[in-house]
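Novice: Sequence and predicted model, in that order:
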Amino acid sequence: MRHLLILGLLFLIGTDSDASDLSSQELLPSDPIPSYTMWMGGAKGRHAYDKAVTWLAMEKSRVKYGPYSLHTIEHRPGIERARIEAARADRFQVHISPNDEVMEESAGSLIRIKESVIKGILGYRRLIIRKADADKFKQIDSLSKLQTLSVGQGVRWPDVAVLRANNISVVQTHSIDSLFAMLNKKRFDAISLGINEAEGTLETVIAQYPDLIIEPNIVLFFPMSVYFYVNTQHPELAERLTYGIRKAKKDGSFDSLFALHFYNEIATINQSNIKFFTLKNDSMSSLDASQTPLLIQQH
């Protein structure tokens, strides 16, 4: 139902008729419609919003830049090298990601658009745990107790450096499928995922691992920014997305999309039962991010 509401919202706000946006860059009838592919490489729970915010930016720039075609390719989170090689081969033209070390390695292949697209929500983390450990997690009421746990993460995920800098033990693996299997086998105590990822991602594996749950009382926070990245072979797309996302922020449609899509997640983390832990993040993934948890009203 929420996705239908989002589509309805985007239908209402997506097409502009402001004649002042008309420019010499409009396509002539004989010009081909540009076609772009978006790399969907994050956890499954992120995909709906990533698609929606990209579509919003493209629609907000339609009058100025003309029609377009946008497709997606989904790639299960795994060996990050695949993302770098795909960018260099121009197999995708746009991607949404934190400003992590993998994206820095791709600097010669990708342009970072310096407009945050998700208001730091990826830095609010829920823990996926085994049901049998629920009582153990209820006892965690301080950072020192949190530091007695071990957390599973994907290889080179930006969380790895953050958790280790906060003296939390990390176990890494190359695929998200392996993470759930390893948690189920008690190789570590929890998996940390963004509040925009956890529920949707757990839903994809719950039939296989029915004894895993989202821990209901703990939320971690650390500063994290997320951006559009565009293949360097398509500077026109970088220009278009920059224009579109700035226009959406100016007219309020970006805020409307964010609030509608993440209403439940924001309400959940503001419940009175939540124990909130702020972690320091001095890594590159905190670039331009708010150092305070702006989505929290009760802490």
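Specialist: That came through, no problem. Numbering: from 1, shown residues only.
Novice: hey, let's count contacts and neighbours off CA atoms from now on
Specialist: Fine.
Novice: For this protein, which segments count as strands?
Specialist: For the chain, the strands defined by DSSP state E occupy 35-40, 69-74, 94-98, 110-112, 124-130, 150-154, 169-173, 190-194, 212-214, 218-221, 226-231, 275-278.
Novice: For residue 11, find the nearest of these.
Specialist: Of all the strands of the chain, it is strand 69-74 that lies closest to residue 11, at 16.1 Å by Cα to Cα.
Novice: Contacts for the closest one, please.
Specialist: The contact list for strand 69-74 (Cα atoms under 8 Å, 6 or more residues apart in numbering) reads 33, 34, 35, 36, 37, 38, 39, 40, 41.
Novice: relative orientation of that strand and strand 35-40 in degrees?
Specialist: Orientation of strand 69-74 against strand 35-40 (axes from the mean of the first three to the mean of the last three Cα atoms, to 10 degrees) gives an angle of 30 degrees.
Novice: ok, and for strand 69-74, which residues are buried?
Specialist: Within strand 69-74, the residues scored as buried using 16 or more other Cα atoms under 10 Å are residue 72.
Novice: and it, how far out from the chain's middle?
Specialist: The chain centroid and the centroid of strand 69-74 are separated by 17 Å, computed with Cα atoms, centre = their mean, to the nearest Å.
Novice: neighbours of residue 99, just the number please.
Specialist: 22 (other Cα atoms under 10 Å).
Novice: Name all residues that make contact with the residue nearest to it when sequence neighbours are not counted.
Specialist: Leaving aside its sequence neighbours, residue 99 sits nearest to residue 285 (Cα to Cα, 6 or more residues apart in numbering; 4.7 Å). The contact partners of residue 285, by Cα under 8 Å, 6+ apart, come to 98, 99, 100, 158, 223, 224, 225.
Novice: Which one (most neighbours) among the residues you listed?
Specialist: Neighbour counts for the contacts of residue 285 (other Cα under 10 Å) peak at residue 224, which has 28 neighbours.
Novice: this is the comparison structure:
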Amino acid sequence: MKLFVCAVLSFALYSTVAISSPAPDDSVTVVQVPHMNRASSHLQYVHALLELSLESTQQEFGEFEIRYHSTETLPERQLKGLEVGEQFSVTVSHAKERWNNAAIRVPFPLVRGLASYRLFFTTPNILPALNKVSSLKDFYQFSFGQGVGWSTSRFLQDKHFRIVYGSRYEGLFVMLTANRFDLLMRSPYELTGEHVNLSQQYPSLTYSTRTAMLTYLPMYFYVSDKQPELAARIEKGLKTAFKAGQLDALYEKYFHSSLALIHSPELRVFWINNTNITTQQYLADKPYLLPSLIKQLEPHFVSHPQH
């Protein structure tokens, strides 16, 4: 029998999802998850996947308890928490070399490569120029807002684009609408969710449905190397859920509008190489990616292997 328990603990401020156990002991795997403040629903999907992966492997690996922290932790601090192995067990990130070296990357692309489509929030005065982009070179007329530690910063830097950094997620929207930079790069699911949730607060916030960059940008679970068995358990659970079709139902629930956006016939995409990724990594992920994305990615990895 499954029991869900939510509690706020004054010393740690986290909520708990427990399975058949009133209190953790040596036979219960405790999974501590950091909190990120985002105005889109993809993290709900990620949390649902985590729970599904643990539930489907319970017979083999035993009971588990997920503790979701309720105070926000920035990505770089999440990584430090994974390295120590006491504060956090698992978190989620796009692929980054430093993360691959500091934690265990679970080799399953959580959103099936959907974040590879890079769309942009902008302001009404910039939108006409963005809609007229006809090559990657045309993007050099714009400045890009980026968060500190974002994986997308690396390939923008590699191509020598102008980048303006913001230290906080919410502050980037303030900076964009104050014309501190021109474009704020987002995944399709971030774009749709954030526009619904933030457009009233930022009435000048707009975006293009016609222009996007395309790269390969997978999102993974990263697990503390203090818990290798947990990493193996999550991987097995995810791949089992994918083969059983359980992941498809969750995916459609959370990403229906995002899929409509990327499949729009008016959307034009312009390739930019992600130097965080190797061809070997792409090929390992390929069985789990969106078929429509594979068609667009394949020429770049087959004709020009990335090392």
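Specialist: Great, that's in hand. What you see is a predicted model; the values in this text were computed from it and never measured.
Novice: before we move on, back to that, what's the closest of the contacts of strand 69-74 of the first structure to residue 192 of the first structure?
Specialist: Residue 192 of the first structure has its nearest neighbour among the contacts of strand 69-74 of the first structure in residue 41, at 17.1 Å by Cα to Cα.
Novice: And the helices in the second structure?
Specialist: 42-55, 58-61, 75-84, 97-102, 127-131, 152-158, 169-177, 188-198, 228-244, 246-262, 279-285, 291-303 (DSSP state H).
Novice: Same question for the shortest one: list its buried residues.
Specialist: Taking 16+ other Cα under 10 Å as the neighbour-count basis, helix 58-61 of the second structure is seen to contain the buried residues residue 61.
Novice: hang on, the earlier thing: among the contacts of residue 285 of the first structure, list the two that are farthest apart in space.
Specialist: It's 100 and 223 that sit farthest apart of the contacts of residue 285 of the first structure, by Cα to Cα, at 12.4 Å.
Novice: what's the burial count for the corresponding residue of the second structure for residue 148 of the first structure?
Specialist: Applying TM-score structural alignment, one finds that residue 148 of the first structure aligns to residue 141 in the second structure. If you count neighbours by other Cα under 10 Å, residue 141 of the second structure ends up with 12.
Novice: Check residue 225 of the second structure too.
Specialist: 19.
Novice: what do we get in the first structure for it?
Specialist: That one, residue 225 of the second structure, aligns with residue 232 by TM-score structural alignment.
Novice: is it true that that match touches residue 112?
Specialist: No - in this structure, residue 232 of the first structure is not within contact of residue 112 by Cα atoms under 8 Å, at 9.5 Å.
Novice: if we can go back for a sec, for ChimeraX, write the selection for the buried entries among the contacts of strand 69-74 of the first structure.
Specialist: In ChimeraX, this line selects whichever of the contacts of strand 69-74 of the first structure come out buried by 16+ other Cα under 10 Å:
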select :36,37,38,39,40,41
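Novice: re the thing from before, any chance of the strands of the first structure in JSON lines, plus distance to residue 9 of the first structure?
Specialist: Below are these laid out as JSON lines (distance: least, Cα to Cα, whole Å):
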{"stretch": "strand 35-40", "distance to residue 9 of the first structure": "22"}
{"stretch": "strand 69-74", "distance to residue 9 of the first structure": "19"}
{"stretch": "strand 94-98", "distance to residue 9 of the first structure": "21"}
{"stretch": "strand 110-112", "distance to residue 9 of the first structure": "27"}
{"stretch": "strand 124-130", "distance to residue 9 of the first structure": "25"}
{"stretch": "strand 150-154", "distance to residue 9 of the first structure": "34"}
{"stretch": "strand 169-173", "distance to residue 9 of the first structure": "38"}
{"stretch": "strand 190-194", "distance to residue 9 of the first structure": "24"}
{"stretch": "strand 212-214", "distance to residue 9 of the first structure": "29"}
{"stretch": "strand 218-221", "distance to residue 9 of the first structure": "29"}
{"stretch": "strand 226-231", "distance to residue 9 of the first structure": "21"}
{"stretch": "strand 275-278", "distance to residue 9 of the first structure": "32"}
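Novice: Relative to residue 240 of the first structure, which of those is closest?
Specialist: Counting by Cα to Cα, residue 240 of the first structure lies closest to strand 226-231 out of these; the figure is 10.5 Å.
Novice: Run through the residues that contact residue 104 of the second structure.
Specialist: Shown in contact with residue 104 of the second structure (Cα under 8 Å, 6+ apart): 222, 223, 224, 225, 228, 231.
Novice: Report the two of these separated the most.
Specialist: Maximum pairwise distance in the contacts of residue 104 of the second structure, criterion Cα to Cα, is 10.6 Å, between 222 and 228.
Novice: So for these two, which residue has more residues nearby?
Specialist: Between residue 222 of the second structure and residue 228, counting by other Cα under 10 Å, residue 222 is the more crowded of the two (24 against 12).
Novice: Find the nearest non-adjacent residue to the more buried one, please.
Specialist: Spatial nearest neighbour of residue 222 of the second structure, excluding adjacent residues (Cα to Cα, 6+ apart): residue 105 at 4.6 Å.
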